[in-house]
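*Asks:* here are the coordinates; sequence isn't available:
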């Protein structure tokens, strides 16, 4: 079987370092906001080129707390993508704001800045683009919109750790960047975890307070906060993997480019590297009118595949009433044709070729 991602083989390669780090942390028994969390925050901030990185309990919490720290709340609108995981929109709803969905670009699958501009109203307080599948969004154009209309830019970087635009990392452009360390991510833990980056001292201070029950000093609470702290043991694992993230991303690109070179002649639309930034291929997502046939053939050969995402957010039941009559044809078209193939840094060329052989047979 070829899985979507092979976490076991990666663990075996770094097992000794992870196991030793975990045993050391267990021996110190500082499990809540311990030394590994502090060290990881410093190391991640240095890697991402930001002054502040605040560890939280999940990528969803990263989005939620970033919006809350930015002061976004009831009556506000936040423009975002409909073609993403629901956490992006959930976080907007958590703070009482309204997600406003605008369509994506057909090549990058990321939010279309031209359409975002048309969606701005007096209630708009922020743009929340997603760097989907590891392809950086058009941050330059989105930042221009924010500057022109006095809006906040908050980046959803859940799938783009290590991606950069002009040498500057995603997560370092807006007021805040929101990362997920779900196990399958480019930088993944062995459980949930998240991170918020910011260049603002004030925002960083508020994030640290919000993640810890609204407290700066123990048993003194200045706001209604949350219990959303990055776990010390997850920080141990993330520190080990952070040292290897550039290698992991380079190997993901190797796999992706091997796929793309072969698929271009098969009537399939491979992922587009649009030149805006370096794609780190959290997912390798193609488009095909014969998606079901390809999935069936892959399944016959015990090769995993997945549809990310089958239903755009504006078509989800939870948003059906608010988005009644809303047509976003690019997102809807992508959702009907998209298919993600296995991709992980340790994937061999032979495994890639096995996947490609199944795709060819499905289309024959």
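*Replies:* Yep, that arrived. These figures come from a predicted structure and were not determined experimentally.
*Asks:* from here on, contacts and neighbour counts on C-alpha atoms
*Replies:* Will do.
*Asks:* list the contacts of the helix or strand where residue 237 lies.
*Replies:* Assessed by DSSP states H and E, residue 237 sits inside helix 232-242. Contacts of helix 232-242 with the rest of the structure, by C-alpha atoms under 8 Å, 6 or more residues apart in numbering, involve 14, 17-18, 21-22, 25, 30-37, 40, 43-44, 187-191, 193.
*Asks:* with stretch 134-149 instead?
*Replies:* By C-alpha under 8 Å, 6+ apart, stretch 134-149 touches 108, 110-111, 113, 117, 126-127, 129-131, 151-153, 159-161, 163-165, 170, 173-174, 273, 276-283.
*Asks:* stretch 168-177 too?
*Replies:* The contact list for stretch 168-177 (C-alpha under 8 Å, 6+ apart) reads 48-50, 66, 136, 139, 143, 152-157, 160-164, 178, 196-200.
*Asks:* rewinding a little: filter the contacts of helix 232-242 down to the buried ones.
*Replies:* The neighbour-count test (16 or more other C-alpha atoms under 10 Å) marks 18, 21-22, 25, 33-37, 40, 43-44, 187-190, 193 as buried among the contacts of helix 232-242.
*Asks:* mind checking which of those are in helices?
*Replies:* Among the buried ones among the contacts of helix 232-242, the members falling in helices are 18, 21-22, 25, 35-37, 40, 43-44 (criterion: DSSP state H).
*Asks:* need the residues you listed in TSV with distance to residue 92, can you?
*Replies:* Conversion of those to TSV gives the following (distance: C-alpha to C-alpha, whole Å):
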residue	distance to residue 92
18	35
21	36
22	35
25	35
35	32
36	30
37	27
40	27
43	29
44	25
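*Asks:* check it against this one:
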């Protein structure tokens, strides 16, 4: 069986370095917000070309903390509307709701699965105060167009970058650019993942940085002095140590993903399958390689029978989830088509050439 993602194999590459970091951690005896978190925050902010990186408990918390901090700063108020793609993972929506804001769903482009800038303007009202952009599957959205819309309407731009670590807007320019703040997840399956949960916020906003650092730690800048209604969401010291080991390899891993994607794109020849759009640039890090087919379940079963594991990202659109039943009467035909047809092929930097060839050959026989 070719696994969809062999995390054990991904992390075995770092086995010796992980054990060394664990030993250092045990010898240091400092377990919360210590030197490894500080080092990772410095390393990742440099990697993203940003002034600040704040390590937090997970990607969802990263988004929630951004929204809550902007409420503290008076740039958002409870009840304000936030534009968000209709076809995102539910965490994007949950972050808006948990900050007592209102999600306003916008359809994506069918070609890229990312937010359609043309449709944003139709949804902007006097209550709209922010756009939450999601770089789905690892491909950057059209940030130049979205930035123009945001500036015309005085809107904040926040990015859910949970799937796009290392994607570049231009040559040598990592994805930090036009947005006010960006949220990352280091869930184990991400392009750079923990051996547990983890997340981060990057921003160039000094005030936002200061407030998020406090809110993640019970609303406290100074021990036992609480200035905000905070939460407990701190990047774990040991997970930060592991991330410090893995970060130098992120660009090489992303390049390996692109090489696999280019083989899929060039060699899969089957008119029953719709391949993803890719312009050949570094704006895509292929966290996932997502195809579409009208008989998705049939294709998934066929691949399984031929020893190839796949996943569906995601089977149910957010507005049709029971948890979001207040949006259940809404209709988003493009989103619903995407969720009905998508299938994710194996994709990771440890896939072998032989495994990729086998996947291609099996798909071409379907």
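*Replies:* Structure received. As the structure is a prediction and not an experimental result, all values here were calculated from the model.
*Asks:* ok, of the contacts of stretch 168-177 of the first structure, which come out buried?
*Replies:* The neighbour-count test (16+ other C-alpha under 10 Å) applied to the contacts of stretch 168-177 of the first structure identifies 48-50, 66, 136, 139, 143, 152-157, 160-164, 178, 196-199 as buried.
*Asks:* specify the local secondary structure of the residue nearest the centre of the first structure.
*Replies:* Nearest residue to the geometric centre of the first structure (C-alpha atoms, centre = their mean): residue 158, 1.8 Å. For residue 158 of the first structure, the secondary structure call by DSSP: H, G, I helix; E, B strand; the rest coil comes out as coil.
*Asks:* who's in contact with it?
*Replies:* 59, 130-131, 178-181, 185.
*Asks:* give me that answer again for 10 Å
*Replies:* Contacts here follow C-alpha atoms under 10 Å, 6 or more residues apart in numbering; on that basis residue 158 of the first structure touches 58-60, 62-63, 85, 87-88, 130-134, 171, 177-182, 185-187, 194-195, 282.
*Asks:* repeat for residue 124 of the second structure
*Replies:* Listed by C-alpha under 10 Å, 6+ apart, the contact set of residue 124 of the second structure reads 81-83, 104, 130-131, 149, 153, 155.
*Asks:* 8 Å instead, please
*Replies:* The neighbourhood of residue 124 of the second structure, defined by C-alpha under 8 Å, 6+ apart, consists of residue 83.
*Asks:* what do we get in the second structure for the residue nearest to the centre of the first structure?
*Replies:* With TM-score structural alignment as the criterion, residue 158 of the first structure lines up with residue 162 in the second structure.
*Asks:* buried ones in stretch 104-112 of the first structure?
*Replies:* Of the residues in stretch 104-112 of the first structure, those buried by neighbour count under the rule 16+ other C-alpha under 10 Å are 104-105, 108-112.
*Asks:* so that stretch matches what in the second structure?
*Replies:* When stretch 104-112 of the first structure is compared against the second structure (TM-score structural alignment), it corresponds to residues 108-116.
*Asks:* quick one: the matching stretch to chain centroid distance?
*Replies:* Taking C-alpha atoms, centre = their mean, to the nearest Å, the mean C-alpha location of stretch 108-116 of the second structure is offset from the chain mean by 16 Å.
*Asks:* do the same with stretch 273-290 of the first structure
*Replies:* For stretch 273-290 of the first structure, the gap between its own C-alpha mean and the chain's C-alpha mean amounts to 14 Å (C-alpha atoms, centre = their mean).
*Asks:* gap between the two ends of it?
*Replies:* Its first and final residues considered, stretch 273-290 of the first structure spans 23 Å by C-alpha to C-alpha, to the nearest Å.
*Asks:* and for stretch 44-55 of the first structure?
*Replies:* End-to-end span of stretch 44-55 of the first structure (C-alpha to C-alpha): 10 Å.
*Asks:* ok, stretch 321-335 of the second structure next?
*Replies:* Distance between the two ends of stretch 321-335 of the second structure: 13 Å, counting by C-alpha to C-alpha.
*Asks:* about what we covered before: inside strands: which ones of the contacts of residue 158 of the first structure?
*Replies:* With strands defined by DSSP state E, the entries of the contacts of residue 158 of the first structure inside them are 177-180, 194-195.
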